[in-house]
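Peer 1: My questions concern the predicted model and sequence given below.
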Amino acid sequence: MSDSTLPARHEDPALDLLRPYITASARALQAAGIELERSWLDPSGPRDATIVCRLEGETRALVWDEETGWRIGGFVSGRPGERTRLADARYLGQEVLPLPQAVADAVVTGSAHPRRKFRSHSDDTESFDAEVRQVCN
């Protein structure tokens, strides 16, 4: 996987904190045979990230945010600094920080779950940031 498919370092440390988790998730997707096009970290309130890929011949995107976790859908629009818009989004998991391999497995199997808000982005950010660090260590 080329470095251009991985999220670049972000100048905001609160967003850059997410980079190892998003990078590990992107690598798990690629290891599962999913072709990645690009990825980036997005705006705050809530923090989120996007991975654009090719799946079943279509351009799709996975979006992760710190309130609802991962979702996938048709890529409508998005870029660094702008919220990503998806068509026909479906949520992948039953937790906000699934292990990267679980993200890839959910994409490959077509797993879908109802939208669930696990937390507010303003809830105890220190504890959540510690969880983010744990996932990739």
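Peer 2: Okay, I see it.

Peer 1: all contacts plus neighbour counts: C-alpha atoms, from now on.
Peer 2: Fine.

Peer 1: and the residue nearest to Arg115 when sequence neighbours are not counted, what does it touch?
Peer 2: Closest residue to Arg115 apart from its sequence neighbours, by CA to CA, 6 or more residues apart in numbering: Tyr91 at 6.0 Å. With contacts taken as CA atoms under 8 Å, 6 or more residues apart in numbering, Tyr91 has the following neighbours: Gly69, Trp70, Arg71, Ile72, Ser111, Ala112, His113, Pro114, Arg115.

Peer 1: ok, and here's another one to check against it:
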Amino acid sequence: MAIRHVEPYTDEWLQQPISYVRQVVHQLGAEVTDWWECPCDPRAATLQLADGSALVWDEESGWRLGTFVAGGRGRHTELTGVRYLGNGLLPKPERVPSALQDARAGVGASTAWRPCYRSHRNCRDGFGTALDFYSRLVGA
């Protein structure tokens, strides 16, 4: 199978993370009260949670949990009390709920320091292929 490269900053490229984020939303179920994509550079998404906290994913640092301060569609999300969930940039969606529990409890792989797994400026590092995997799962 040939590797497909999506041209950066096209609509298709901007929407690449959506399938992955939707699968995480599905895994979290009723705990997610709303979610949206954030502006790019880096591409990101916010999941507002029922307890007033939020999970934010971005293509450089993965998932982080914090208290929602501000944000919304078309705006970057601001959080306080941030803890990164760890487990890499694209942890399997079914692993995010347990990582979230660990972050809330202050145990596990959670950390307050910001990991940087990749740069959003490196558009040819294979990350798009990893995101396409989740798109194919949804389309199947």
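Peer 2: Thanks, I have it. Keep in mind the model is a prediction, meaning the values are calculated, not measured.

Peer 1: quick one on the thing from earlier: got the contacts of Tyr91 of structure 1 as CSV, with secondary structure, neighbour count and distance to Ala31 of structure 1 columns?
Peer 2: As requested, these are exported to CSV (DSSP: H, G, I helix; E, B strand; the rest coil; neighbours: other CA atoms under 10 Å; distance: CA to CA, whole Å):
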residue, secondary structure, neighbour count, distance to Ala31 of structure 1
Gly69, strand, 23, 21
Trp70, strand, 26, 18
Arg71, strand, 24, 19
Ile72, strand, 24, 18
Ser111, coil, 13, 18
Ala112, coil, 16, 21
His113, strand, 11, 23
Pro114, coil, 10, 26
Arg115, coil, 16, 27
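
Peer 1: pretty sure Glu67 of structure 1 contacts Val96?
Peer 2: Yes - counting by CA atoms under 8 Å, Glu67 of structure 1 touches Val96, with 6.7 Å between them.

Peer 1: and for those two, which residues touch both?
Peer 2: In contact with both Glu67 of structure 1 and Val96: Phe118, using CA under 8 Å, 6+ apart.

Peer 1: Tell me which stretches of structure 2 form helices.
Peer 2: Applying DSSP state H to structure 2 gives helices spanning 11-15, 18-28, 96-105, 127-139.
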